[in-house]
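Visitor: Give me a model of this one.
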Amino acid sequence: MELDAIDLRILDELQRDGALSNVELARRVHLSPSPCLARVKVLETSGVIDRYVALANAKALGLGLNVFISISLTTQSKQSLADFEQRIVEHDEVMECYLMTGDSDYLIRIAVADMAALERFIMEQLTPIPGIEKIRSSFALKQVRYKTALPLPAAPLLSSKG
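Guide: The predicted model follows:
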């Protein structure tokens, strides 16, 4: 899908505040509400807009410890990777999981309350997963930047809708 300058402005506003009313969104992007809503629907149905969520404050929920865990598996067969992925996504503490290149097979980020919760996660949920060879944890001392909005291309670089 080709995005024009108006689509990009709509995306920029919705990435900042997905709860905007259509009337307010239309005002911010200088459209009337009906064409604005039509554009949003196209962005949704085409998959450019994946979903709308509320971003909860981890610290307010008592989840102040961000832990990055590198995991190496004993084998890297398609089946062992699929088995691990199926098991790891079952855990609510796992915020992100990436298949990696380099020294480890996976990198996960978990959100837990404290070191005791981390120990429980590792001992009761992570180590029982078959095929794990090595687990290495790193802790975030400080969150310097956290954002959910994707960088959008500059409008002049994209062709205009006819």
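Visitor: C-alpha from now on. contacts and neighbour counts both.
Guide: Will do.
Visitor: I'd guess P153 is in a helix, am I close?
Guide: No: read with DSSP: H, G, I helix; E, B strand; the rest coil, P153 is coil and lies in no helix.
Visitor: Tell me the spacing between the nearest residue to it once chain neighbours are set aside and A19.
Guide: Among residues not flanking P153 along the chain, L8 sits closest, at 7.9 Å (C-alpha to C-alpha, 6 or more residues apart in numbering). Going from L8 to A19 by C-alpha to C-alpha, to the nearest Å gives 17 Å.
Visitor: circling back: the residue nearest to P153 - how many residues pack around it?
Guide: Number of residues near L8 (other C-alpha atoms under 10 Å) recorded here: 16.
Visitor: same deal with S77?
Guide: 10.
Visitor: now do R9
Guide: 18.
Visitor: For the one helix or strand it maps to, buried residues please.
Guide: Assessed by DSSP states H and E, R9 sits inside helix 5-16. Within helix 5-16, the residues that count as buried by 16 or more other C-alpha atoms under 10 Å are 5-15.
Visitor: one more to line up against the first:
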Amino acid sequence: MVKNMDSLDVKIISALQRDGRMTMAELSEEVGLSPTPCARRVANLEKAGVIVGYGARVDQSKLGLPVTIFVAVELERQSRDALLKFEAAVRQFDQVMECYLMTGTRDILLRVVAASLSDFDDFLEKRLMCVPGIRNTRSSFTLRTMVQRSALPGRRGGTNP
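Guide: Purely as a prediction, here's the structure:
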């Protein structure tokens, strides 16, 4: 957590998570600051790495990618070198939306999107399973999304917006 964040910073972050396209005038009005100090706080949050970028949330189904699959990967070895090589390989796959190093029986968890089951089968056979060092994989297909958030919750035990 970044030190010296106060309730106004939390309000700014919350507002920008809801609408990253709002103007500085709209943002400053919403959080109760004049535009110049508000812009300075946003710049400080960006410089500190709290705000890492801005983007559009997109409906993957409307782009022809209605299938979401979680793939648990077990590696043959859990050495630093093996992890770095695996990470470098999956970074090259556009279908991999997220990749997490995990605890437990599976080393890696991937969130993969695909146009169809056959598209995923093709990805699995011709791309993922060609990555050296994989012992096995286990895939789980989503039926529907029940909860999906893009905004992080306010700080616990601190000041919430």
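Visitor: Now distance to P130 of the first structure too, for the buried residues of helix 5-16 of the first structure, in CSV please.
Guide: Formatted as CSV, the buried residues of helix 5-16 of the first structure follow (distance: C-alpha to C-alpha, whole Å):
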residue, distance to P130 of the first structure
A5, 49
I6, 49
D7, 46
L8, 45
R9, 47
I10, 45
L11, 42
D12, 43
E13, 44
L14, 41
Q15, 39
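Visitor: and the two most separated of those?
Guide: The largest separation in the buried residues of helix 5-16 of the first structure, counting by C-alpha to C-alpha, is between A5 and Q15 at 15.2 Å.
Visitor: any idea how far stretch 5-12 of the first structure is from the chain center?
Guide: Taking the mean of its C-alpha atoms, stretch 5-12 of the first structure sits 20 Å from the chain's own mean (C-alpha atoms, centre = their mean, to the nearest Å).
Visitor: Helices of the second structure, start to end?
Guide: With helices called from DSSP state H, the second structure shows them at 7-18, 24-31, 35-47, 80-91, 117-126.
Visitor: against the first structure, where does the longest one fall?
Guide: Taking TM-score structural alignment as the measure, the first structure aligns residues 33-45 with helix 35-47 of the second structure.
Visitor: Just the buried residues of that stretch, please?
Guide: 33, 36-37, 40, 43.
Visitor: Need the residue closest to the centroid of the second structure.
Guide: E98 (6.3 Å; C-alpha atoms, centre = their mean).
Visitor: Identify the residues contacting the residue of the second structure positioned farthest from its centre.
Guide: Going by C-alpha atoms, centre = their mean, the residue of the second structure most distant from its centre is S34, 31.6 Å out. Residues counted as contacts of S34 of the second structure (C-alpha atoms under 8 Å, 6 or more residues apart in numbering) are 25, 28.
Visitor: if I look at it, how far off is I13 of the second structure?
Guide: Here S34 of the second structure is placed at a distance of 16 Å from I13 of the second structure (C-alpha to C-alpha).
Visitor: again with E30 of the second structure
Guide: 12 Å.
Visitor: Closest one of the buried residues of helix 5-16 of the first structure to E85 of the first structure?
Guide: Using C-alpha to C-alpha, Q15 is the member of the buried residues of helix 5-16 of the first structure that lies nearest E85 of the first structure, at 28.3 Å.
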